[in-house]
Each structure stands twice: as structure tokens, then as C-alpha cells.
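*Asks:* can't give you the sequence, but here's the structure:
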């Protein structure tokens, strides 16, 4: 048992180091690279994404606290500005910027809800913000489903909008995509900013 725990911890740390040093934003991708370096490993010894995230937080705390804290704060401020701009689509922040693992290469990931993806596209086009159409995947009714997404840059930082239907099913799919999601109000609280008014935000 001790050997298995040591292997899991070692792999989590190796994957976290790759994320920090190579700018990998996906824990599973980093783990795959770490495993490739060690050779075949019992799948029961592989760490979960949450363990890799925890290791990344610890790595940043030990080896680059000032740099990482500044970058995390910067990304959260950018996320808040984007969410306020997109307030009519009830945006939620997910991913590294919310979890505290964001580095200089991390993508800011937002979930938005609309009756049609074209509504969000029109909002970006009206603001003369160039974007690329992509997709994000999550589970809906037990199946891995692709949802439309838009990728663009804000102050040279990559941002992705995952667009979900503004329906109970769409919100359920978004909720199952990551462990946590923060609204505009919750992100303001996280940043220590006073609650805003008049921007149409929801809870």
C-alpha cells in the first residue's frame, strides 16, 4: 500500500511539474506525459486530476509563490471583466483560474448560457473581438456530448467560452463538466471586490 501511495504521489508531482514548467493546462495530458517517462504503470496507481491539481498548488507554493500568485490574480481580474461584459449570458468561471492552479500559459475558461450560440457570437462581433469556433465536451444524460465554444485572446491571454443551452439540461451538463464554477458575484468576493449593481448579473 505504501508503495502504491508513493507512486500515485510521485506521478501527481511529476504531472504537476510538467504543467508548471511546460504550460500544460490539462491534468490528464500532463499525466499521460509523466507516465510515458516512467513506462507501463498499473492504472490503479494513477492519480486523479484532483490529486494533480493539489500537487500543482503545492509546487507553485514552494517554487514560485510570488509569480504564480500575481498571474492568478491577473487572470481572475481578466475573467471578471469578461464575465461582466457577458453578464446577459449568466457566465461562470471554471478551471485553473478558479481552482488556483493557473499559470502564465493557462486558458481562462468560462461557461455561458444562451438560447443559441449565435447570440454569444454576435456579442463578440459587435465588440470587434475576433474569435475561433471550437467545441468543449462534457456529459449530458450519461453521454459525452460536444457543445459549441469560442476561443479568443484578451491581453494575450487565451480565453474559452463554452456555450450551453439556457435550459435545465444545459445547466446540468455545465455543472457536471468541472468540480466548481463561480458567478460574477462569487468571483468578486474571491477578489475582495464590492458587489456590483446594474449589470444584470445573477446569483
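*Replies:* That came in fine, so what should we check first? Since the model is a prediction, treat every value here as computed from it, not as a measurement. Residues are numbered from 1 along each chain as shown.

*Asks:* switch to C-alpha atoms for all contacts and neighbour counts from now on
*Replies:* Noted.

*Asks:* Check the offset of the longest strand seen in the chain from the chain's centre.
*Replies:* Longest strand in the chain by number of residues (criterion: DSSP state E): strand 143-154. Counting by Cα atoms, centre = their mean, to the nearest Å, strand 143-154 is centred 12 Å from the centre of its parent chain.

*Asks:* so after that strand, what's the next helix or strand?
*Replies:* strand 157-165 (DSSP states H and E).

*Asks:* Do me a favour and get the end-to-end distance for stretch 86-94?
*Replies:* 15 Å (Cα to Cα, to the nearest Å).

*Asks:* so how far is that stretch from its chain's centroid?
*Replies:* Using Cα atoms, centre = their mean, the distance from the centre of stretch 86-94 to the centre of the chain it belongs to is 13 Å.

*Asks:* which residues touch residue 92?
*Replies:* Shown in contact with residue 92 (Cα atoms under 8 Å, 6 or more residues apart in numbering): 83, 110-112, 181-184.

*Asks:* sorry, that was for residue 68
*Replies:* Contact analysis of residue 68 by Cα under 8 Å, 6+ apart lists 60, 102-104.

*Asks:* quick one: the strands in this protein?
*Replies:* Counting by DSSP E, the strands of the chain are 92-94, 108-114, 132-140, 143-154, 157-165.

*Asks:* before we go on, here's another structure to hold up against the first:
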């Protein structure tokens, strides 16, 4: 989701102004900003942060199971561990027929909206692909509908500028297990 990159750019400019650094080559890149954001959330977010990340992973896995026949992959801030409920969940699915995604939502009586978004690929190529959005409770979900060939040549991650491999449902289930262990062992969460 491009909102996070806009937030990174704002943070970068604000920090550079405060520090009086005008040489852009000395500014941190998106990956460095994401690492610091994650550190801050882990240090100061406490159990609230852990609970929110665990909940977002649970909702991601539930959404992935809905689209399991389209080889879903979790990407973006939830996978990075920096997401908030307001930022929501981003999934990639692989099909040449967006209508199949929409019919899945209709069959489950989930209100949706569709749009197009531009994705960057290796070689600085851009391609537009459909996206479908819906709400899972109060959490926005964005489904990037990519062609099947994009499984092997995925769009570039806007933070790292590397191919966005994402996580499969099995990998997200493993992350859920790991975050549940962290929640139980965290101070103040011994009763869970």
C-alpha cells in the first residue's frame, strides 16, 4: 500500500529538517525507516502492539483461507510487523479473472469495491492490475489481483525495491504460532 511509502517520505523529510541534513544521500532509505519503526513499536507498544499484530495476522490468515484457490500471499506492513488496524491487510492473489475474486466475496456476502493500481517490476517496468478492497470487521483488506506469471516474477516491494515474495498461508500460520508464544511470555501477559 503506497500510503506507507508516503509516510516514510514524510518521516524522512521531517528528520532531515530537524537534524539540518540537506544532502539527500545521507537520508535513511525506506528499509532503515521501517527497521526503526519496528524497533519503536516493539519498545513502546508493549502488549497492545503484540496483541494488534497477532490479531492482524489472524485476520490475514482468515482472508487468505477465503482465497486459498488463488495461491494468496501476505505482503506489506502486516508481514513486516509494522501495520496498524487502520493500515489494514494487503494480500496478493494470482488469477487472470478478477471476477472469480469478486464472486468469492459475493458468495460470502462481503461488500467490496474494485479499482486499479500501478505495480513496479524489475527493470523499472510498471503494470496496472486490478485491486479489490473490503472490510474484515473494521480492518481494511486490499487484494492485489495479479496474473499467475507474477508468482515467479512478483512486483517490487515499495520499501526494499526487491521482489515481493510474501508469505503463504502456512508461513502466516507459523508467524501466528510465534507471536502467540511472544504474547504468552511477555511481562503482563502471564495470565493468557
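*Replies:* On my side now, so go ahead. Remember, it's a predicted structure, so these values are computed and weren't measured experimentally.

*Asks:* Go through the contacts of residue 92 of structure 1 and say which is closest to residue 22 of structure 1.
*Replies:* residue 110 (22.8 Å; Cα to Cα).

*Asks:* How many residues are close by that closest one?
*Replies:* 25 (other Cα atoms under 10 Å).

*Asks:* So it is in contact with residue 152, correct?
*Replies:* No - counting by Cα atoms under 8 Å, residue 110 of structure 1 does not reach residue 152; the two are 11.8 Å apart.

*Asks:* so what's in contact with the two at the same time?
*Replies:* With contacts taken as Cα under 8 Å, 6+ apart, the residues that reach both residue 110 of structure 1 and residue 152 are 159-160.

*Asks:* All the helices of structure 1, in order from the start?
*Replies:* 2-22, 27-38, 49-63, 65-85, 96-99, 117-126, 168-175, 184-191 (DSSP state H).

*Asks:* corresponding residues in structure 2 for the third one?
*Replies:* Mapped onto structure 2 using TM-score structural alignment, helix 49-63 of structure 1 spans residues 30-44.

*Asks:* where's the matching stretch relative to the chain centroid, distance-wise?
*Replies:* 15 Å.

*Asks:* Buried residues of it, list them for me.
*Replies:* 30, 33-34, 38, 41-42 (16 or more other Cα atoms under 10 Å).

*Asks:* And stretch 96-116 of structure 2, by the same measure?
*Replies:* 98, 101-102, 105.

*Asks:* That one aligns to what range in structure 1?
*Replies:* Under TM-score structural alignment, the match for stretch 96-116 of structure 2 is residues 115-135.

*Asks:* Can you give me the first-to-last residue distance of that stretch?
*Replies:* Across stretch 115-135 of structure 1, first to last residue, Cα to Cα, it's 17 Å.

*Asks:* How many residues are close by the equivalent of residue 174 of structure 1 over in structure 2?
*Replies:* Alignment note (TM-score structural alignment): residue 174 of structure 1 maps to residue 154 of structure 2. Residue 154 of structure 2: 21 surrounding residues under other Cα under 10 Å.

*Asks:* What of the one 10 residues further on?
*Replies:* Other residues near residue 164 of structure 2 number 22, with proximity taken as other Cα under 10 Å.
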